[in-house]
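Participant: sequence first, predicted coordinates after that:
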Amino acid sequence: MDEPRWLDEREMAAWRGFVAASNLIERRLEQQLKESAGLSHTQYEILVQLSAAPDGALRMTDLADRLVTSKSGLTYQVTQLEKSGLVGRRSCPSDVRGVFAEITDQGWRVLREAAPGHVATVREVLIDVLTPEQLVVLAESLGTVSDRLRAAEK
């Protein structure tokens, strides 16, 4: 068996920085959304994705792909949003197995109310901390990682 390629100091610093920052950012976003809107970060992102879709609706499989989450995890979150009246479900007319999630009028209201605080927190914990040049490098770097992982899943 081949010896693993251990991380050198620079690589370890990058990895540790990524893990710490991503966990701290996620924790802060989760806290802000719970306190201000009663939503989890995932629930907020579901509303965002639905709001950006034509007619405010997406097939559950497409929604899961966009959120990079499992279908079972998405089903649970959509069920919670449905119980709160923020999302509805309807069957797909062209595929009996297909189900659409769609944002409701109440979901639109909650999203409009939650968005300013969420964006302010995103700015506070990430965007405004970095220089414009660092943001470009971050977007390009994480885009490369995401593209590679998505391609590997197919």
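Facilitator: Here it is on my side, so go on. In this text the structure is predicted, and so the values were computed from the model without any measurement.
Participant: hey, let's count contacts and neighbours off CA atoms from now on
Facilitator: OK.
Participant: how about residues contacting stretch 73-93?
Facilitator: Stretch 73-93 has contacts (Cα atoms under 8 Å, 6 or more residues apart in numbering) with 42-43, 46-47, 59-60, 64, 97-108, 110.
Participant: the same query, at a cut-off of 6 Å, please.
Facilitator: Contacting residues not belonging to stretch 73-93 are listed as Gly98, Val99, Phe100, Ala101, Glu102, Ile103, Thr104, Gln106, Gly107 [Cα atoms under 6 Å, 6 or more residues apart in numbering].
Participant: just the buried ones from those, in PyMOL syntax?
Facilitator: A single PyMOL command selects the buried members of the contacts of stretch 73-93 (16 or more other Cα atoms under 10 Å):
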select buried, resi 99+100+101+102+103+104+107
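Participant: A further structure is provided below for comparison with the first:
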Amino acid sequence: MPDSPPSLDAVQLGAYFDLIEVTSLLRHAVEQQLREAGDLSYVQFQLLARLGDSPTGSHRMTDLADGVVYSRSGLTYQAGLLEKTGLVVRAPSADDERGITVTITDAGRALLARVLPGHIEVVKGLLFEPLSRDDVKALATLLAPVREHMRSTPPRSAAPRRRKDRG
């Protein structure tokens, strides 16, 4: 008798579909707000937000790709679009001859400051409004180990590159 295929029980299946639906609805609303407020894609916003949150305003491209779970080539394209509009600048990395560093410009910071309040309003209104403070803490507690588990075996586009020792 062959082994039965793996399956999810009704509770697992319901939780999975709820998570996918919530994520899709939230992302759609966030993307719409970012387009209207700043003509930004979701990935472009993520790039600007990560750069804006950095003390130096800079990150290596590979680190950005790993952080936003986006292909390196796709991220290069998105960074190029942001550079054309003066929101970031790209330059060779000082510590890795093959690497590229991306830095947010003053115009990038200004755009981020303009779109961020609406972004926060959408996230608070859709995700956090129906939850109590204890619910939000419980959600964070539940998602943290799942995130860490997923990050332990990330997709290739999100996996940190191995560096060769140049002895």
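Facilitator: Thanks, I have it. Since the structure is predicted, the reported quantities are computational estimates derived from the model, not experimental observations.
Participant: TM-score for this pair?
Facilitator: Aligned and superposed, the two chains score 0.94 in TM-score terms (TM-score structural alignment, normalised by the length of structure 1); 154 aligned residues with a Cα RMSD of 1.3 Å.
Participant: can you pick out the most distant pair from the contacts of stretch 73-93 of structure 1?
Facilitator: Taking Cα to Cα, the two most distant members of these are Gly98 and Gln106; they sit 23.9 Å apart.
Participant: now the spatially most central residue of structure 2: closest residue in space, sequence neighbours ignored.
Facilitator: By Cα atoms, centre = their mean, structure 2 has its centre lying nearest to Val68, at 3.5 Å. Distance criterion Cα to Cα, 6 or more residues apart in numbering; nearest residue to Val68 of structure 2, sequence neighbours excluded, is Gln46 at 6.9 Å.
Participant: buried set for the helix or strand encompassing that neighbour?
Facilitator: Assigned by DSSP states H and E, Gln46 of structure 2 belongs to helix 42-53. By 16+ other Cα under 10 Å, the buried positions in helix 42-53 of structure 2 come out as Tyr42, Val43, Gln44, Phe45, Gln46, Leu47, Leu48, Ala49, Arg50, Leu51, Gly52.
Participant: count of residues packed around Val30 of structure 2?
Facilitator: Val30 of structure 2: 21 surrounding residues under other Cα atoms under 10 Å.
Participant: in which helix or strand would I find it?
Facilitator: Assessed by DSSP H and E, Val30 of structure 2 sits inside helix 10-38.
Participant: structure 2: strands as residue ranges?
Facilitator: Applying DSSP state E to structure 2 gives strands spanning 58-60, 88-92, 100-104.
Participant: superpose on structure 1 and give me the mean offset of the first one.
Facilitator: Going back to what we said before, that points to strand 58-60 of structure 2. Comparison of strand 58-60 of structure 2 with structure 1 after fitting gives an average deviation of 0.4 Å (mean Cα distance after the TM-score superposition for structure 1).
Participant: other residues contacting that strand?
Facilitator: The contact list for strand 58-60 of structure 2 (Cα under 6 Å, 6+ apart) reads Leu51, Ile100, Thr101, Val102, Thr103.
Participant: adding distance to Val125 of structure 1, write the contacts of stretch 73-93 of structure 1 out as a markdown table.
Facilitator: Formatted as a markdown table, the contacts of stretch 73-93 of structure 1 follow (distance: Cα to Cα, whole Å):
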| residue | distance to Val125 of structure 1 |
| --- | --- |
| Gly98 | 38 |
| Val99 | 36 |
| Phe100 | 33 |
| Ala101 | 30 |
| Glu102 | 30 |
| Ile103 | 28 |
| Thr104 | 30 |
| Gln106 | 28 |
| Gly107 | 26 |
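Participant: let me know the closest of the contacts of stretch 73-93 of structure 1 to Leu24 of structure 1.
Facilitator: Ranked by distance to Leu24 of structure 1 (Cα to Cα), the contacts of stretch 73-93 of structure 1 are led by Gly107 at 27.2 Å.
Participant: who's in contact with the closest one?
Facilitator: With contact set as Cα under 6 Å, 6+ apart, Gly107 of structure 1 has these partners: Leu86.
Participant: thanks again, I'm all set now.
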